[in-house]
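> build the 3D model from these lines:
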Amino acid sequence: MLDAYMKNSHQLKGGDLFAYTVFLAIATHRSFRGAATELNITASAVSHSLKTFEQRLGVRLFNRTTRSVSLTEAGERLAAKLRPAVSAIEEAIQEVDDLRETPSGTLRINASEGAIRLILRPILARFLRTYPQIHLDIVSDGRLSNIVADGFDAGIRLAEAVPQDMIAIPLTGNIHFAAVASPEYLTVRGRPTTPQDLHNHDCIRFRFESGAIYNWEFERHGNIETINVTGPLTLSDQPLMVDAAIDGIGIAFVPDHLATDALRDGRLERVLEDWCPPFPGLCLYYPGHRHIPLALRLLITTIKDRQSLGRRS
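Modelled structure (predicted):
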């Protein structure tokens, strides 16, 4: 039935491209609500489009329960055929859109909060003033989302977290983590001299959005130490960890650029500095098989220009 429909439909009917887009969004998210969010339409519009599409095909594309949405065999086959075709259409439209004299459209970026603060915040005002018809949709996410499946144009992550099938553009040099504590805390509790000493200290732990607790990672002279620290406070926000360390709650382990001001003015001090080696920094990444939107190319150029100015100043 499905093959017959695909062979005999020589012309697109009104609304077909929309129906294909809705179908693929549901297939990607396995959720009507997720598809509605991606397409910026209501869940009822998604449901109505799929119902009409299935009626025209005469075949069920999804198995739906109150808890799950999954593709049927026919749905799997249709999705496999439609994805490259719809992607090609979207890229063709994007290439034409790039020819506009005034860049426009929505650019969706997924990044950690720290990356947003370090990379995007300094250029946002300038970029949006320069390109007023571009809308930036920036999502702070610590879950290492699949940017393709979740409908993002690009992501910003540490180099080691970028999937291998993505094109990555380095945005920073190497990054250091710093173990930091207030002078008052160190006066009372003493200074750890090895990572193992942290077992006798109050540490401010970090929780990923997945729920996992970060184990602190140290290295010196090829010796690697991974410590499952304990302490009175667990946070999912690294700037708050810096604040907690300033308040004397314990030792925090954070990217050192977050603690620069407090280290400079003496509110915090480094510990275990010789155990904190550098590692590859932040990258902006995007799918290599897609046309790069003009808005993304302009954003990359703006970031690079600011970094060049910073190096010269």
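
> all contacts plus neighbour counts: C-alpha atoms, from now on.
OK.

> how about the strands in the stretch 151-300 of the chain?
Secondary structure of the stretch 151-300 of the chain (DSSP state E, counting those that start in this stretch): strands located at 154-158, 166-170, 175-181, 203-206, 216-220, 223-227, 233-235, 251-255, 269-271, 278-279, 282-287.

> now those strands in CSV, with distance to V46?
Below are these laid out as CSV (distance: least, CA to CA, whole Å):
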stretch, distance to V46
strand 154-158, 25
strand 166-170, 30
strand 175-181, 44
strand 203-206, 38
strand 216-220, 44
strand 223-227, 47
strand 233-235, 37
strand 251-255, 42
strand 269-271, 54
strand 278-279, 44
strand 282-287, 26
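
> relative to Q133, which of those is closest?
strand 154-158 (18.8 Å; CA to CA).

> now the closest one against strand 282-287, angle please.
For strand 154-158 against strand 282-287, the angle by axes from the mean of the first three to the mean of the last three CA atoms, to 10 degrees is 140 degrees.

> now do strand 154-158: distance to the chain's middle.
Computed by CA atoms, centre = their mean, to the nearest Å, the chain-centroid distance of strand 154-158 equals 5 Å.

> buried residues in that strand?
If you call a residue buried by 16 or more other CA atoms under 10 Å, then strand 154-158 has these buried ones: A154, G155, I156, R157, L158.

> to A4, which of the strands of the stretch 151-300 of the chain lies closest?
Across the strands of the stretch 151-300 of the chain, closest to A4 is strand 282-287 (CA to CA), at 33.3 Å.

> to check against the first, give me the structure of this:
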Amino acid sequence: MNENSELSELAVFASVATHRSFRKAALERGTSASAVSHAIRSLESRVGVRLFHRTTRNVSLTDAGQMLFAKLGPALADIRAAVDELNSWRDTPFGTVRLNVPNTLAPFVLGETIETLLKTNPGLRLEIVATDRRVDIVEEGFDAGIRFGERLSQDMVAVRIRSNLRFAVIGSPAYFDGRAVPATPQDLHDHVCIRYAFPGGTILHWEFLKDGESMQVDVDGPLTLDSQELMVDAAVRGLGLAYVWEQRAAPALREGLLMRCLEEWCPVDEGLFLYFPSRRHQTAGLRAVIEALRA
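Next comes the predicted model:
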């Protein structure tokens, strides 16, 4: 076996060891789970010891695998850093950056930024996964993620990014026919509201801020959805008030299908951050993404 094949198998091993999953390792490396499994079998055959315990549900390291991973991790990190330093000899960064972004935010945060990044950095590749599921970016092989500051763990570096996002409380003219428009967030208790549920089942609280006074309201209503697009559609149909990103409702607001309320209680949200592991080497590609998104 040549050295390139050996290094490739060791890189596959490190990916599986990191994620404890053949599927996630395959996703990170842009290959199939069967190819990852084949590489691990080949490596185990070559070194003569089993490196992983495998069941139908779990993948875990053997004692030998733990020893190899402990020694190998820093060495591979040094190799990746050395390769990335070649970017200093290029006009623009080269390589792949994997980002995790909340689905509800992705179009409004990344829209024009993606176009600019790819046009000005022809060697850069972006892989973006948009999901409202809570994601561990280290475990799932992402270089960085976007999230609100209060939800970040302490071992992350957080960079505030540009934000023109704010929530809007919206309802249709038909819904307000015969109903008083809420003047304060407390008035929402007298209204039918369309609730948003995160993938884990947690219900989104409606949060407000005015003149330094913050308020959180747990609303109620017969309809709970996991999509802001569906919430806007339900609001247009007069099924209740919805609390969504202003940009999601913009077309319907322009057409007069929806109207806003409590607008003075919905300031621009400045708590949006790009975050990444503090202990991981910051590649030139990631630095380009940070610069493009930085506030």
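
> before we move on, back to that, V242 of the first structure is nearest to which of the strands of the stretch 151-300 of the first structure?
Comparing the strands of the stretch 151-300 of the first structure by CA to CA, strand 251-255 comes nearest, at 6.6 Å.

> that closest one maps to which residues in the second structure?
Per TM-score structural alignment, the counterpart of strand 251-255 of the first structure in the second structure is residues 241-245.

> with the first structure superposed, average distance for that stretch?
Here the mean offset of stretch 241-245 of the second structure against the first structure after fitting is 1.4 Å, by mean CA distance after the TM-score superposition for the first structure.

> tell me how far that stretch lies from the chain's centre.
With CA atoms, centre = their mean, you get 21 Å for stretch 241-245 of the second structure.

> and if you look at stretch 125-139 of the second structure?
4 Å.

> in the first structure, which residues correspond to that stretch?
Using TM-score structural alignment, stretch 125-139 of the second structure pairs with 135-149 in the first structure.

> mind listing residues that contact that stretch?
28-29, 104-113, 116, 128, 153-155, 157, 161, 208-210, 286-287 (CA atoms under 8 Å, 6 or more residues apart in numbering).

> which part of the first structure matches the longest helix along the second structure?
Criterion DSSP state H: the longest helix present in the second structure is helix 63-84. Mapping helix 63-84 of the second structure onto the first structure (TM-score structural alignment) gives residues 73-94.

> could you pull out the helices for the stretch 201-313 of the first structure?
238-246, 260-264, 294-312 (DSSP state H, counting those that start in this stretch).

> would you list those in JSON lines and tack on distance to I138 of the first structure and mean neighbour count?
Putting these into JSON lines (distance: least, CA to CA, whole Å; neighbours: other CA atoms under 10 Å) gives the following:
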{"stretch": "helix 238-246", "distance to I138 of the first structure": "19", "mean neighbour count": "21"}
{"stretch": "helix 260-264", "distance to I138 of the first structure": "25", "mean neighbour count": "14"}
{"stretch": "helix 294-312", "distance to I138 of the first structure": "12", "mean neighbour count": "14"}
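
> in CSV: those, plus distance to P192 of the first structure.
Formatted as CSV, the helices of the stretch 201-313 of the first structure follow (distance: least, CA to CA, whole Å):
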stretch, distance to P192 of the first structure
helix 238-246, 15
helix 260-264, 18
helix 294-312, 35
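
> with respect to P84 of the first structure, which of those lies nearest?
Here helix 294-312 is closest among these (CA to CA), at 21.0 Å.

> name the residues that touch that closest one?
Residues contacting helix 294-312 of the first structure (CA under 8 Å, 6+ apart): 98, 103-107, 119-120, 123, 127, 134, 153-154, 171.

> quick check on those: which are buried?
D98, P103, S104, G105, L107, I119, L120, F127, I134, D153, A154, L171.

> isn't the fourth one right next to Q133, touching?
Right, G105 of the first structure. Yes - counting by CA atoms under 8 Å, G105 of the first structure does reach Q133; the two are 6.7 Å apart.

> which residues touch A88 of the first structure?
Counting by CA under 8 Å, 6+ apart, A88 of the first structure has no contacts.

> E140 of the second structure contacts S21, doesn't it?
No - the criterion here is CA under 8 Å, and E140 of the second structure misses it with S21 at 9.5 Å.

> and the most far-flung residue of the second structure relative to its centre, how far is that from H191 of the second structure?
Computed with CA atoms, centre = their mean, the residue of the second structure farthest from its C-alpha average is G178, at 41.1 Å. According to CA to CA, to the nearest Å, G178 of the second structure stands 12 Å off from H191 of the second structure.

> next: L272 of the second structure.
30 Å.

> give the aligned equivalent of G211 of the first structure in the second structure.
By TM-score structural alignment, G211 of the first structure lines up with G201.

> if you tally nearby residues, what's the number for that match?
When neighbours are counted by other CA atoms under 10 Å, G201 of the second structure registers 10.

> confirm K7 of the first structure sits in a helix?
Yes - under DSSP: H, G, I helix; E, B strand; the rest coil, K7 of the first structure falls within a helix.

> so who does it touch?
Contacts of K7 of the first structure by CA under 8 Å, 6+ apart: none found.

> from R30 of the first structure, how far out is it?
Counting by CA to CA - K7 of the first structure and R30 of the first structure are separated by 27 Å.
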